[in-house]
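> A predicted structure for the sequence below; I have some questions about it.
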Amino acid sequence: MFLSNIRIVLVRPTHPGNVGATARAMKNMSLHHLYLVAPEDFPGADATDRAAGADDVLENAVICASLDEALKDCHLVIGTSARQRRIEWPSLAPESCARRLVEGAQQGPVALLFGQERTGLLNAELDRCHFVVTIPTDRNYSSLNLACAVQILAYEIHRVGLSELSANQADTREGRPVSDEDMQGLYRHMEEVLQLIGFLDPANPRRLMRRLMRLFNRVVLDHNEMNILRGILTAVQQHREKLDKNNQE
């Protein structure tokens, strides 16, 4: 079933009890793929106790040293955040987030990211996200327990996944969507070319690359589109190298 392509990713969790409660929340909603990025204290008795029978989810949890590992092969990444940021991320309501994940899961692995209990997701981690989802709360008390946040969004995913429309909906876009790894390669290539042509000053980069990442993350590229963009960047590099060579002669 396509729900098996949905990863719940906890980034730098500090409390093993929250990891266990997350496993329980996931299993309640037919989600079984838990990824932990640099957990502070796992495994442990607190995690097992709070899992309350979702031991299989805990035992199969994938422990990753970096976010790169957790997002490998994912073509859609959605992060959770309750805080306003200076540069706005494209935002989704919980139901829209669930629909995006369910539809994306029919094409391949997707990920829903939750940040550390105290800090949430850092800007560098949100840079990896195509969208950000915010759970509506009382504006005077917006902080949700990590496992509670997982439970709310897992419920939305389960509800959307049960609908006949989502279960049978086919993605009509041309080509396969690209992975997060491919997107990071594009951004590195783009940064090299922008420096090469003098558009990006590495000593004073401001927020150019972050804004460009927001732009391309909104689009969700397929492989054909990726190949076109990488081809353009390569052509620019080759043209610049030819100019430099002619100038030296």
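Thanks, I have it.
> hey, let's count contacts and neighbours off CA atoms from now on
OK.
> mind checking how far the residue nearest in space to the middle of the chain is from Arg218?
Nearest to the geometric centre of the chain sits Val77, at 2.5 Å (CA atoms, centre = their mean). Val77 sits 11 Å away from Arg218, going by CA to CA, to the nearest Å.
> count of residues packed around Ala45?
By the measure other CA atoms under 10 Å, the count of residues near Ala45 is 12.
> Please apply the same query to Arg230.
Neighbour tally, Arg230, other CA under 10 Å: 16.
> element containing it, please.
Element membership of Arg230, judged by DSSP states H and E, is helix 223-248.
> and that helix, what other elements does it pack with?
helix 180-196 (3 or more CA pairs under 8 Å, 6 or more residues apart in numbering; DSSP states H and E).
> Quick one: work out the angle between the helix it packs on and helix 223-248.
Going by axes from the mean of the first three to the mean of the last three CA atoms, to 10 degrees, helix 180-196 is angled at 30 degrees with respect to helix 223-248.
> Only the buried residues of helix 180-196, if you could.
Residues Asp180, Glu181, Asp182, Met183, Leu186, Tyr187, His189, Met190, Glu191, Glu192, Val193, Leu194 are the ones in helix 180-196 that count as buried (16 or more other CA atoms under 10 Å).
> Second structure follows, compare the two:
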Amino acid sequence: MNFAHICVVLVEPQGPLNIGSVCRAMMNFGFSDLRLVNPVADHLCDDARRMAVKASGILEGARLFPDLPSALADCNLAYGTTRRFGKYREDFLHPDDAAREFIPATQGGRVAWVFGREDKGLETSELDLCQRFVTIPTDDACPSMNLAQSVSICLYETSRVAAIACGKTAGRKSTSSIATLEAMYRHMRDTLTDIGFLDPQNPDHILRSFRRIFGRAGLNDREVRILRGLWSRLDWLNGQRREE
């Protein structure tokens, strides 16, 4: 099965053993696109190579990025993994549910699994770039999982669901790229702040709710253009109001 449109993104991974183990898990389940965001560890050191075993090609082919936006620039959809819950962290999927959404989405473009740091996971600003949140249900006595184990579970579910759904995903609309969506959100923030809908001291408070709504909708390019047309119309009407 071809998973060329699926990438695995590790944000600031700290352990070379984990990076090597992730490569091995990727090869186990048929994935090859590994992206490392500002890695703390040397991903080509002996420890990483030893854990990668036969997946050294994935390790050596891993691409490095300075930040998460650049790593996701060519992706249309990103699923961020997290164990922490809170005001801006809700509406979670489990890996099997995420995979059922994930596989059809690959027909519309590149999709990313995004994993955070071993010690503190993904920051809220990084989760803002992800349209869906995924958490692995674990026991309260030891809720945090090892990075490589988390990747293995998510990739296993993706591979399993893909095998079941093979040939049954035609007709999925092509979703907009993350770069296109972020441009829309910037326009949206400026417009809604300008008309007084968003609090200029904390515009992202409400904007994050819109991100979740539009993330679930899976906007395509035409839908993004329609929404940006709405923001532009509001900009014009607000300008007219000020002139009067």
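Looks like it arrived, so ask away. Here the structure is a predicted model, which means the values were calculated and not measured.
> Return the residues in contact with the residue nearest to the centre of structure 1.
Val77 of structure 1 makes contact with Leu71, Val110, Ala111, Leu112, Leu113, Arg128, Cys129, His130, Phe131, Asp180 under the criterion CA atoms under 8 Å, 6 or more residues apart in numbering.
> Surely the fourth one forms part of a helix?
No - secondary structure of Leu112 of structure 1, determined by DSSP: H, G, I helix; E, B strand; the rest coil: strand, with no helix assignment.
> In contact with it: list those residues for me.
With CA under 8 Å, 6+ apart, Leu112 of structure 1 has these contacts: Ile6, Arg7, Ile8, Val9, Val77, Ile78, Gly79, Thr80.
> now the second one
Contact partners of Val110 of structure 1, counting by CA under 8 Å, 6+ apart, are Asn5, Ile6, Arg7, Cys74, His75, Leu76, Val77, Leu101, Gly104.
> Narrow the residues you listed to the ones also in contact in structure 2, please.
For the contacts of Val110 of structure 1, the contacts that are reproduced in structure 2, applying both residues aligned by TM-score structural alignment, their matches' CA atoms under 8 Å, are Asn5, Ile6, Arg7, Cys74, His75, Leu76, Val77, Leu101, Gly104.
> Going by distance to Thr119 of structure 1, which of these wins?
Closest approach between these and Thr119 of structure 1, by CA to CA: Val77, at 19.1 Å.
> Can you tell me the SS state at the alignment partner in structure 2 of that closest one?
Aligned counterpart of Val77 of structure 1 in structure 2: Ala78 (TM-score structural alignment). Assigned with three-state DSSP, Ala78 of structure 2 falls in the strand class.
> now swap in Asp201 of structure 1 and tell me
From three-state DSSP, the assignment for Asp201 of structure 1 is coil.
> for whatever residue of structure 2 lines up with it, what are its contacts?
Using TM-score structural alignment, the equivalent of Asp201 of structure 1 in structure 2 is Asp199. The contact partners of Asp199 of structure 2, by CA under 8 Å, 6+ apart, come to Thr193.
> how much space between Asp199 of structure 2 and Leu230 of structure 2?
20 Å.
> Same question for Gly116 of structure 2.
35 Å.
> out of the two, which sits in the busier spot?
Gly116 (21 against 14).
> Report the contact partners of that one.
Shown in contact with Gly116 of structure 2 (CA under 8 Å, 6+ apart): Leu10, Val11, Glu12, Pro13, Thr81, Thr82, Leu122, Glu123.
> Equivalent analysis for Gln238 of structure 1, please.
Per CA under 8 Å, 6+ apart, neighbours of Gln238 of structure 1: none.
> That one -> structure 2?
So Gln238 of structure 1 corresponds to Trp236, using TM-score structural alignment.
> ok, its match to Thr191 of structure 2 distance?
Distance from Trp236 of structure 2 to Thr191 of structure 2, by CA to CA: 10 Å.
> Buried residues, stretch 47-56 of structure 2. List them.
Across stretch 47-56 of structure 2, burial judged by 16+ other CA under 10 Å covers Asp47, Ala48, Arg49, Arg50, Met51, Ala52, Ala55, Ser56.
> can you pull out the strands in structure 2?
6-11, 33-37, 63-65, 75-81, 92-93, 110-115, 132-134 (DSSP state E).
> quick one: which of these is nearest Arg222 of structure 2?
Arg222 of structure 2 lies closest to strand 75-81 among the strands of structure 2, at 14.0 Å (CA to CA).
> Pull the distance from that closest one to the chain's centre.
2 Å (CA atoms, centre = their mean, to the nearest Å).
> That one against structure 1, how far on average?
When structure 1 is superposed, strand 75-81 of structure 2 averages 1.0 Å from its matched positions, counting by mean CA distance after the TM-score superposition for structure 1.
> One more: stretch 227-235 of structure 2?
Comparison of stretch 227-235 of structure 2 with structure 1 after fitting gives an average deviation of 0.7 Å (mean CA distance after the TM-score superposition for structure 1).
> Contacts for that stretch next, please.
By CA under 8 Å, 6+ apart, stretch 227-235 of structure 2 touches Met184, His187, Met188, Thr191.
> still on that earlier bit, which one among the buried residues of stretch 47-56 of structure 2 gets closest to Tyr88 of structure 2?
The closest of the buried residues of stretch 47-56 of structure 2, once distances to Tyr88 of structure 2 are taken by CA to CA, is Ala48, at 34.3 Å.
> how far away is that closest one from Val37 of structure 2?
Ala48 of structure 2 is 16 Å from Val37 of structure 2, by CA to CA.
> What of Ala163 of structure 2?
In terms of CA to CA, Ala163 of structure 2 sits 30 Å off from Val37 of structure 2.
> Just want to know which of these two has more residues nearby.
Set Ala163 of structure 2 next to Val37 and count neighbours by other CA under 10 Å: Val37 wins out with 20 against 12.
> Structure 1: which residue goes with that one?
The alignment partner of Val37 of structure 2 in structure 1, by TM-score structural alignment, is Val37.
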